[in-house]
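Okay, predicted coordinates and the sequence, questions at the end:
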Amino acid sequence: MTEITIKPGHVPLADWRAVYRGATPVLDAAAHPLIAESAAAVERILSKGEPVYGINTGFGKLASVRIGDEDLETLQRNIVLSHAAGVGEPMPVPIARLMMVLKLASLSQGASGIRPATIALLETMLAKGLTPVIPCQGSVGASGDLAPLSHLAAAMIGVGEIFVDGERLQANAALAEAGLDPLTLGPKEGLALLNGTQFSCANALAGLFEAERLFQSALVTGALSVEAAKGSDTPFDPRIHDLRRHKGQIETAAALRALMAGSAIRASHQTDDPRVQDPYCLRCQPQVMGAVLDLLRQAATTLETEANGVSDNPLIFPDTDEALSGGNFHAEPVAFAADMIALALCEIGSISERRTAMLVDPALSGLPAFLTPKPGLNSGFMIPQVTAAALVSENKQKAYPASVDSIPTSANQEDHVSMAAHGARRLLGMADNLAAVLGIEYLAAAQGCDFHGPLASSKTLEAGRALLRHQVPTLADDRHFHPDILAATALIAEGKVAALAELPGLAA
């Protein structure tokens, strides 16, 4: 397994992607002095005997309640236990681990007052594959992702459950089996662990990385659909896109040209096709998918910044021994980024489904009705297109912006919230829907190209057809369609289609 060195505040997007895909994080040793100095600053602040929010006071609306020194340890334990109030299905382990690494990177910047031993436990849990069971629902995206992060902190003190090798164990038992002792929280540590945007950010990053893979897959299926319909390649001429100047559009058009380069099917369009213009779903791919790429890159910039930031409260400044209360826990940037990703996922699926619908319509595609050699006796791709339409419609409903919503909480102390948590959490479901939509297009486009034999497509697209045909044969007569869709969708979701060619991604 690949190791990734986490340099707090300076982690590139590629490293967050690697962590999500399974890489093991190792904290940069340069962070350790900052962590120790931040913890020492908390002790110095406490020694002044002044009330400091989150260190020797109550929380939220109860901030005016002063807590005695003898109860500071109990105060931190209580906030973790009381705030671990999430519901719903557990976070998928890859996203929960990403959240843990985001929290590790945030706490290790020397502004949270966390002790070295606490950081060491979090890092060791990651190394040993101990992932807290964290319910997905219960955060409104301010004051931080309190409920889900509290479940993380609870596992560290031996409360709740932990996933170990796919099994759910009681947290204290899982820690003991790994040779670890439950944490006893010091001043500020409970609050530092449960405050922040790491749940929302982890889910948004996961959605972003899935969207990137699906975007790349959609360029391949979209190019294959152009081939199946014997569409024109004129709309991808670079001169057209250079005049509009959008970077994503220019790169997308170039990617589509490269995917179709050398196609005999493509060449045949020049001599035996009277059509002058193709439907928008074919010829406007650079404009639509280019806009999607630009949007995803904007979201990526926001999330990379957020992932490298510190978002708990209050923040510790050792140089002046101050604890400053602010609002970095408000996840509005993440909410906006998640909404952008949702729009992108929705639009990729929308134009893909239109291509499938075009291919099954003989009036538009010039192919046999519903892509079957014997229409009437066979229904062919009739209902797979309906399934794609259903999934696209579902994604449209899910794409409504979460960031425009707010609901007051904590007795109106937290009177405006971001809704970033469920705005980000919906993205994986949307990505699953989109993978199936693209899988259906993949099947339909490959079937359409089969009718053009012996003419072949480009080297890359023929490799894509071969990849599919290795698992799914050409549809001659109706058969059980569900396994075909599952196989094609898996090739999309696993990135095997995206890997067929050099395509633009978030790093560009």
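Noted; the coordinates are in hand.

Could you use CA atoms for every contact and neighbour count after this?
Noted.

Show the contacting residues for the closest residue to residue 23 other than its chain neighbours.
In space, residue 23 comes closest to residue 2 once its chain neighbours are excluded; the distance is 4.9 Å by Cα to Cα, 6 or more residues apart in numbering. For residue 2, the residues meeting the contact criterion (Cα atoms under 8 Å, 6 or more residues apart in numbering) are 22, 23, 24.

Next: residue 500.
460, 463, 464.

Please pick the buried ones from the residues you listed.
By the neighbour-count criterion of 16 or more other Cα atoms under 10 Å, these include these buried positions: 460, 464.

alright, now check it against this:
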Amino acid sequence: MLLANQMEITVGSTPLMLQDVVLVARYKHKVSLAESSKEKVIRSRQYVERLLEEKRVVYGLTTGFGKFSDTYIPGEEAKELQVNLIRSHACGIGQPLSEEVTRAIILLRVNALCFGHSGIRLEVIERMVEMLNKGVTPVIPEQGSLGASGDLAPLSHLALVLLGEGEAYFEGEKMEGGKALCKAGMAPVSLQAKEGLALINGTQVMTAIGALACWDAISLSKWADCSAALTTEVLRGVRQAFEPLTHVIRPHAGQQLVAQNILKLTDGSKLMTNQGELRVQDAYSLRCVPQVHGASRDAIQYIHDRLIVEINSVTDNPLIFAEEDKVISGGNFHGQPIALVMDFLSVATAELANISERRIERMINPQLNDDLPAFLTKNGGTHSGLMIAQYAAASLVSENKSLAHPASVDSIPSSGNQEDHVSMGTIAARKAAKIIENAHHVVAIELLCGGRAADYRGPEQLGAGTKWVYSQLRKHIPFVEEDHVMYPYFSQISGLMKNIDTIVEMDQRLGM
């Protein structure tokens, strides 16, 4: 299995992929720096030091920030400027980001700095790697970023811990940042010119949240196909809707893939029916699974590709080009590319939950479920069965509709109107992550209902793939016909859906 091989993730030699981010963030794989990236960082810093010696006027190096970009800062105040920048910008609000998101943020910031266009000293980057490897995780409040100039406020909370300030988690305990460093055998850093700005001017918070969310959305889309296949079977669905003839003449890649998945999952099923056997056609929530799930899959693939570009980009300002003898103030910190795709991710995954909830309703509704017991209990009246499980799914779907309103269409001027258009990309990413969490629970409820319905139909009649799905459910969730407390099952199934080893096994067994 994937986790059995605790490989080290090397930063700076090849592009980081989503799997790399997940392994470091969630599974705490170790990190190292490529030698080639170290050389780039050293050359860039040497160029910065030459600029300082020549007393050139360079934004963020010998000037203030934002509206103060025209204010010259003499050399002796440059170090103080960097520390003041971190302290003044650490204005985060709200609950802390999860430790896995914060670890992803550190990894992505290290990766961006390793391109050698930031002018930061190698030892500062190495200290960030050491934080990852020793488990020092800064406490970063989730609110306070406009998404341009990058994620200034949250990244400042990361930088505070490097200075021995702020707060951090270490060995499961929240403590002062300096204490966490000391317990881990680390010393704080003393920032030099340009380094404060290099640490906080970038899109790594929104991108880290987005990367983990996108990874979860990819696995969600696979499980949504599984749950849809199981539901279609227990409702005696018409198999012809998934035949290739229909999908090859509307050749969206996602649509064709989902149709193939449903056919593979239900291969050998004794429950699926032929057109006209019980009915000519099914309701849209069954018949249109390839079209709906497929559109979401295509969207998620596009989002994935944009995230890979952003993860492996330099988003500082100013940018150092040592070989060209140039320092350029530009706008790579602007989060619009991520803001837009995070809003897209919200819509794409909300739709997976929407159609899943409609399938749940069909399974429990005695007017729609092809003679299954009402609310999937044989003792209706005395027992409520899965009636309120559908309520819970409907509640999450409704909440997702509110959360799916785009954040990227908003902008509020800041910094004395110098920064007069911002992305709200971090808000978009946080909303997308919440929608995906909700969607996992909706699909989990569908799987719970599908498993219960399969017990009534006879699990031995399931297709080859859905038998595997059913077996995974029954490893963790027993069949209990009487009313019982179900909410722990929702979280258990959701956790199963996110488990990386289970995802690998699914891919190997089912080719998902």
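That came through, no problem. Note that the structure is predicted; figures quoted are calculated from it, not measured.

TM value for the aligned chains?
TM-score of the superposed chains, computed with TM-score structural alignment, normalised by the length of the first structure, equals 0.95; 505 aligned residues with a Cα RMSD of 2.1 Å.

quick revisit: for the alignment partner in the second structure of the residue nearest to residue 23 of the first structure, helix, strand, or coil?
Structural alignment places residue 2 of the first structure opposite residue 7 in the second structure (criterion: TM-score structural alignment). In terms of secondary structure, residue 7 of the second structure is coil; the call rests on DSSP: H, G, I helix; E, B strand; the rest coil.

so which of the contacts of residue 2 of the first structure persist in the second structure?
When those are mapped onto the second structure through the alignment and contacts are counted by both residues aligned by TM-score structural alignment, their matches' Cα atoms under 8 Å, the preserved ones are 23, 24.

for the second structure, which helix is longest?
Looking across the second structure with DSSP state H, the single longest helix is helix 425-457.

what's that helix packed up against?
Packed against helix 425-457 of the second structure, as judged by 3 or more Cα pairs under 8 Å, 6 or more residues apart in numbering; DSSP states H and E, are the following elements: helix 204-234, helix 336-364, helix 387-403, helix 464-476, helix 487-498.

Quick one: closest of those helices to residue 257 of the second structure.
Using Cα to Cα as the criterion, the shortest distance between residue 257 of the second structure and these is 10.0 Å, found for helix 204-234.

Measure the mean distance from the closest one to the first structure post-superposition.
Average distance, helix 204-234 of the second structure versus aligned residues of the first structure after superposition (mean Cα distance after the TM-score superposition for the first structure): 0.8 Å.

which residues in the first structure does that helix match up with?
Across the first structure, the stretch matching helix 204-234 of the second structure (TM-score structural alignment) is residues 198-228.

for the matching stretch, the distance to its chain's centre please.
On the basis of Cα atoms, centre = their mean, to the nearest Å, the separation between the geometric centre of stretch 198-228 of the first structure and that of its chain is 10 Å.

go on, stretch 394-404 of the second structure?
With Cα atoms, centre = their mean as the basis, the distance from the averaged C-alpha position of stretch 394-404 of the second structure to the chain average is 18 Å.

Pull out the buried residues from that stretch.
Buried positions in stretch 394-404 of the second structure, judged by neighbour count with 16+ other Cα under 10 Å: 394, 396, 397, 400, 403, 404.

Then stretch 87-94 of the first structure?
By neighbour count, and taking 16+ other Cα under 10 Å as the criterion, the buried residues in stretch 87-94 of the first structure are 90, 91, 93, 94.

now that stretch: which residue numbers in the second structure?
Counting by TM-score structural alignment, stretch 87-94 of the first structure corresponds to 93-100 in the second structure.
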